[in-house]
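Trainee: Sequence first, predicted model second:
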Amino acid sequence: MVGITGRMKSEEEEAKLRKRNEELERELRKSQEREEQMRRELQKAWERLRVAEEAEERLCSQLGELEAESVHQAREYNARLLSLVNQLSRATIQSASAC
């Protein structure tokens, strides 16, 4: 009789352990799925960061080109303005000497 009771306890414990093992395996699978999902999200974020960095580089390059162009245009404008001032001065001098 003691042998049967001991065997029943052993079978109950084995069943409990099997059930606990199944629960742990389910939890492990869920954890692995969450980990994979996080890995995919991290990869997407990394890709968005790479695209943003490339866009920033292009914008900086375009900004540099625009700055160089604006400096060039400002110098041309200044030269044209000085030329017009000189022409006006000569015209004023000629007009004054004609009087």
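Mentor: In hand now; what should we look at?
Trainee: Every contact and neighbour count from this point should use C-alpha atoms.
Mentor: OK.
Trainee: ok, which stretches of this protein are helices?
Mentor: Remark: helices assigned in the chain by DSSP state H are 2-98.
Trainee: So for it, the centremost residue is which one?
Mentor: Leu49 (2.5 Å; CA atoms, centre = their mean).
Trainee: OK, contacts around that residue?
Mentor: By CA atoms under 8 Å, 6 or more residues apart in numbering, Leu49 lies in contact with nothing.
Trainee: can you do 10 Å?
Mentor: Listed by CA atoms under 10 Å, 6 or more residues apart in numbering, the contact set of Leu49 reads Gln43, Ala55.
Trainee: what do you get for Val51?
Mentor: The contact partners of Val51, by CA under 10 Å, 6+ apart, come to Ala45, Glu57.
Trainee: Quick check: it vs Glu57, distance?
Mentor: 10 Å (CA to CA, to the nearest Å).
Trainee: Repeat that for Leu28.
Mentor: Per CA to CA, Leu28 is found 43 Å from Glu57.
Trainee: With Glu36 instead?
Mentor: To Glu57, Glu36 is 32 Å away according to CA to CA.
Trainee: Could you do Leu49 as well?
Mentor: 12 Å.
Trainee: Use this one as the comparison:
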Amino acid sequence: MAPTIAATLPFCAQSKPAGGEISGVPEAEMLRKRNEELEKELKKSVEREMKMKEELEKTWRRLKVAEEAEERLCFQLGELEAEAVDQARDYRARVVNLMEQLSALQKLLLSSSSSASK
């Protein structure tokens, strides 16, 4: 265990003289400086976390807007497809009706031309 602690807290692994000083700097001063460094790092970390949360929320809102737009487009596409099917059926019925009229007129022409030639 002790080597792990020494590896994570390198300033604690240094040998201390009996007076509580390391290299002429009081231990309390070193701890205060280290504490200040850690507080600065923590503050930066919290700021980064807040920025990432804001970015995540913005991305989430954009995703929701995109999903709603996709749903609207799918609905509109479905309506257009149904309308296209109705129009195709109407067109086919009109073509069949015109073909029947043309056939009837051709029969009429043939019958009138055959009776005129007699």
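Mentor: Sure thing, it's come through. Because the structure is predicted, anything quoted here is derived from the model rather than measured.
Trainee: returning to what we had before: in structure 2, what sits opposite the residue nearest to the centre of structure 1 in the alignment?
Mentor: Counting by TM-score structural alignment, Leu49 of structure 1 lines up with Leu63 in structure 2.
Trainee: Distance check, its match against Glu70 of structure 2.
Mentor: Counting by CA to CA, the gap from Leu63 of structure 2 to Glu70 of structure 2 is 10 Å.
Trainee: do the same with Asn97 of structure 2
Mentor: 40 Å.
Trainee: cool, Phe11 of structure 2 as well?
Mentor: From Phe11 of structure 2 to Glu70 of structure 2 the distance is 58 Å (CA to CA).
Trainee: cool, Glu29 of structure 2 as well?
Mentor: Glu29 of structure 2 is 61 Å from Glu70 of structure 2, by CA to CA.
Trainee: Over to Gln87 of structure 2?
Mentor: Here the distance between Gln87 of structure 2 and Glu70 of structure 2 works out to 25 Å (CA to CA).
Trainee: what's around the equivalent of Met99 of structure 2 over in structure 1, how many residues?
Mentor: Per TM-score structural alignment, the equivalent position to Met99 of structure 2 in structure 1 is Val85. Val85 of structure 1 has 12 neighbours, counted by other CA atoms under 10 Å.
Trainee: Who are the contact partners of Val85 of structure 1?
Mentor: Ala79, Ala91.
Trainee: and with 7 Å instead?
Mentor: Val85 of structure 1 sits next to no residue when contact means CA atoms under 7 Å, 6 or more residues apart in numbering.
Trainee: Can you find the partner of Lys51 of structure 2 in structure 1?
Mentor: Here Lys51 of structure 2 is matched to Gln37 in structure 1, going by TM-score structural alignment.
Trainee: er, Met30 of structure 2 I mean
Mentor: Residue pairing (TM-score structural alignment): Met30 of structure 2 is matched to Lys16 of structure 1.
Trainee: For Leu24 of structure 1, see how far away its match is.
Mentor: 12 Å.
Trainee: Ok, Glu53 of structure 1 next?
Mentor: Per CA to CA, Glu53 of structure 1 is found 43 Å from Leu24 of structure 1.
Trainee: Count the residues that sit near Leu24 of structure 1.
Mentor: Counted with other CA under 10 Å, Leu24 of structure 1 comes out at 12.
Trainee: This completes my enquiry, with thanks.
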